[in-house]
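Got a predicted structure here, sequence first:
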Amino acid sequence: MSQNELLQFVNCRLVRNHQLVLEDLWVRNGKIINPEPVFFDEKQQAHRQIDCGNSIIAPGYIELQINGGYGVDFSHDVDTVAEGIEKVAKELITNGVTSFCPTIVTSPPETYRKIIPQVNGKTKGAQVLGLHLEGPFISPQKKGAHPENCIRDIDKGMDTLVDTYSNLSNVKIITIAPEKDPEGAVTKALTQMGITVSLGHSVANLSQGEVGVQSGARLITHLFNAMLPFHHRDPGLVGLLASNNIPLGQEIYFGIIADGVHTHPAALRIAHRTHPNGLILVTDAIAALGLGDGKHHLGQLELEVRDGKAYIAGTNTLCGSIAPLDTCVRIFKKATNCSTVYAIECATLHPASCLKITETKGTLNFGADADFVMLTDDLFVKSTWISGKCVYRYTVEELAALKARPIEQLCECI
């Protein structure tokens, strides 16, 4: 595609303004543009028309929590971080993902110091928005698959984070247990730096969670997982979805894993009906994403995949998902009976809103980056586009193979 080439996508339905609309999509120089000035001021016609075959065109999916995939573990392969991110980025486009936050689980300080400087946004696949540092400032009681010997307290405020991470320049999200920052000082400082604070891996009660949100936290890490269960006298972090102590005008977002394993369909429905505007679909995917049963790594821990589920090796403790994001969208839609548009927005508009990047990502608005995905009516990916260029296109054989995967049967049995 040459510079200034004007593309017109026709015979398509766009996800715009919370609905599917029969409109053409116009793209130039990697951006979605308003066609009216082109017609009336420039008096130009499209250089190229692309017939979309009545496909749905949606913004590209945004993945906020992914530990690795396709044999790569971002927290373990510390000497080949850039190569690993590149490999995963090229594979994610087959799932409709155009932007993502590589996630680093609780690790020793030297691991962060090696990984963080190697990360930048440019790849030949899905683009990196910045790192998600999930730990080490979490509760040992809710460590999940995080190594307890690496968990730390915040004993010197922001100095502790600098000592641990060394460099925050490539960081987009940090997960903190709010009880580790009881006054919210670190949360406030990170928020002022433009880093999204997520609450998770925590034994916090509701009041502690509310202090975190009042200090600037905007996100909850994988709702229901690695936190106190809902209790009617103190609902814990889950209660933030219905709290009346959230600052006026502030939305609380929450990641949720709709892989058919981590979160029961009834729990998906409870979250959806309680706080639909804040729901963000995440995979929490591990190195085994895209691979079969066998031994893999998650940071410092060995894990194994058995019968399509990932566990800490030698235990029955779940430790991440092997479902791609487009599969999670389909499972979520089936489980909740929500609209097609809403299911898509849970992987596009909502994560972009959480990160405050909706001017460029997560929508098909004029001026946004031309990162989008063409979908079938049952939400399988037909093609993926980044900056107005097609980076992936399915074949009929590939689609048939995708629909035959065992994990897709979860969409049918919920």
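Alright, I've got the coordinates. Residues are numbered from 1 along each chain as shown.

C-alpha from now on. contacts and neighbour counts both.
Will do.

Could I get the full set of strands for the stretch 251-400 of the chain?
Along the stretch 251-400 of the chain, the stretches classed as strands by DSSP state E, counting those that start in this stretch are 253-257, 279-282, 294-298, 301-306, 309-312, 372-375, 381-386, 389-393.

So which residues of this structure form helices?
35-37, 81-92, 109-115, 158-165, 185-192, 206-214, 265-274, 325-336, 340-345, 349-355, 396-403, 409-413 (DSSP state H).

Tell me which of the strands of the stretch 251-400 of the chain sits most buried.
strand 279-282 (a mean of 30; mean count of other Cα atoms under 10 Å).

who touches it?
With contact meaning Cα atoms under 8 Å, 6 or more residues apart in numbering, strand 279-282 is reached by 63-66, 222, 253-258, 271-272, 325, 328-329, 346-347, 350-351.

here comes the other one, which I'd like you to weigh against the first:
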Amino acid sequence: MTVTGIIYQFYNCTILMDHKFIREDLWVRDGVIENPRKLFFEEHRKADFKIDCHGCYIVPGFIDLQINGGFSVDFSSNKDVEKGLSKVAKGLLEHGVTSFCPTLVTSPPETYKRVLPKLRMRNGSKAGSGILGWHLEGPFISAKKKGAHDEQYILADFKGLKSMQDTFGCIENVKIITLAPEVPNVIEAIPELVNKGIVVSVGHTASHLLKAEEAVNKGASFITHLFNAMLPFHHRDPGVVGLLTSKKTARERKVYYGMITDGIHSHPAALRIAWRSNPKGIVLVTDAIAAMGLGPGVHPLGEQSVTITGFSAHLTGTDVLAGSVATMPHCIKHFHKASGCTKEEAIEAATLHPAQVLGIERTKGTLAYGSDADFVFMDDSFHILRTYIAGEMVFCSGEIPVK
């Protein structure tokens, strides 16, 4: 048998495998995680290089499905799109994010037509995290639940894919779109979007449960930042929140839900209610804005500006939340503490679950054999020590302790 490829053995570590932490080595070849039994017994191979992990945890690389920008870059207003995407992708490596969906808030049509064609989906590398495709958060949403979105650009006149083509110009690089199901004709367009490989998310909506369930039965499979920018829970009509306990739909589709677990957007009790109702569906998102990674002050957000104080971001001059300035490790740590979930469950909410939303769980969000070797070294407090993409170290804090 002819065998090729350099084999790396990561030892003295605890890895997340099959939903639990185990004391085991991690084997990588050609950017892919390998089964050591196959290497030993079928190929009679040993490691070419051994890497001592000094007792660290190894977990899959984080995946952020909703991030508006960071490090002074706002995707909705940045003039040099390629440069802005590259800057954020590079900065995210320090925070363990190996793949992400850059997100555009509701914007004028000329912004979409200028920005959308500039993105190219790509795997991560030393140059930055992988880009999975755009998340378009609007403009076909409810003005009643606009949140920080600029109402003048919200479109209530929806005529299916034609409206999208007129507004966006192209949707080839779009991976997720947030829609309000009560907007006329939106529900009828959902199957077309799903057939194009676009994940339809329900969000920024005043929809009642019946309409939300109709959207799910048509193919919607995600909820954009649960509890935020939607009707509050009511015992006679729980609204979109009621989808947490919905049974399988006619299309046998599981509904996932994003939550901004920064400690600002949702009370810990609300977080616990959601997680205990549907623990396998939660997806942690940062919803980070351009000020993520910066200090307090006034920063741009699309056509508007926001004021940052501590971990809070509000539209300047208002008390309206405008996204988060939290990093993914912070969100994971807060989720773990607030919900009482295990470390494994907290990690999978930022790795496996978002991969499942996009249907890429065989290659991303896992350390299963045959998956991409995108992973993170972290300590017991979720502090990022190293980030690897395709088995190559792309970030090192220099803080790995020797045990």
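Done, it's in. In this text the structure is predicted, and so the values were computed from the model without any measurement.

follow-up on the earlier one: who wins for proximity to residue 147 of the first structure among the helices of the first structure?
Proximity to residue 147 of the first structure (Cα to Cα) singles out helix 109-115 among these, at 13.0 Å.

Any buried residues in that closest one, and which?
109, 111-115 (16 or more other Cα atoms under 10 Å).

which of the residues you listed lies closest to residue 389 of the first structure?
For the buried residues of helix 109-115 of the first structure, with residue 389 of the first structure as the reference and Cα to Cα as the criterion, the closest is residue 115, at 29.6 Å.

distance of that closest one from residue 98 of the first structure?
According to Cα to Cα, to the nearest Å, residue 115 of the first structure and residue 98 of the first structure sit 22 Å apart.

Ok, residue 230 of the first structure next?
Following Cα to Cα, the distance that separates residue 230 of the first structure from residue 98 of the first structure is 34 Å.

between those two, who's got more neighbours?
In this view residue 230 of the first structure and residue 98 are compared by other Cα atoms under 10 Å, and residue 98 has more residues nearby, 31 against 15.

what do we get in the second structure for the more buried one?
Taking TM-score structural alignment, residue 98 of the first structure has residue 98 as its aligned residue in the second structure.

count of residues packed around the residue lying closest to residue 98 of the second structure once chain neighbours are set aside?
Nearest in space to residue 98 of the second structure, with sequence neighbours left out and distances taken as Cα to Cα, 6 or more residues apart in numbering, is residue 129 at 4.5 Å. The number of residues packed near residue 129 of the second structure is 33, by other Cα under 10 Å.

And for the one 4 residues further on?
By other Cα under 10 Å, 24 other residues sit near residue 133 of the second structure.

Against residue 196 of the first structure, how distant is the residue mapped onto it from the first structure?
Correspondence of residue 133 of the second structure to the first structure, assessed by TM-score structural alignment: residue 130. To residue 196 of the first structure, residue 130 of the first structure is 11 Å away according to Cα to Cα.

intersection of neighbour lists for those two?
172-173.

mind listing the strands for the stretch 101-250 of the first structure?
127-128, 131-134, 171-176, 196-199, 219-220.

Would you check the span in the second structure matched by the third one?
Translated: strand 171-176 of the first structure. With TM-score structural alignment applied, strand 171-176 of the first structure matches the range 174-179 in the second structure.

The matching stretch: average distance to aligned residues in the first structure?
Stretch 174-179 of the second structure, aligned to the first structure and superposed, deviates on average by 0.4 Å (mean Cα distance after the TM-score superposition for the first structure).

and the residue nearest to residue 98 of the second structure, how far is that from residue 353 of the second structure?
Note on residue 129 of the second structure: its distance to residue 353 of the second structure, by Cα to Cα, is 18 Å.

How about residue 324 of the second structure?
From residue 324 of the second structure to residue 353 of the second structure the distance is 20 Å (Cα to Cα).
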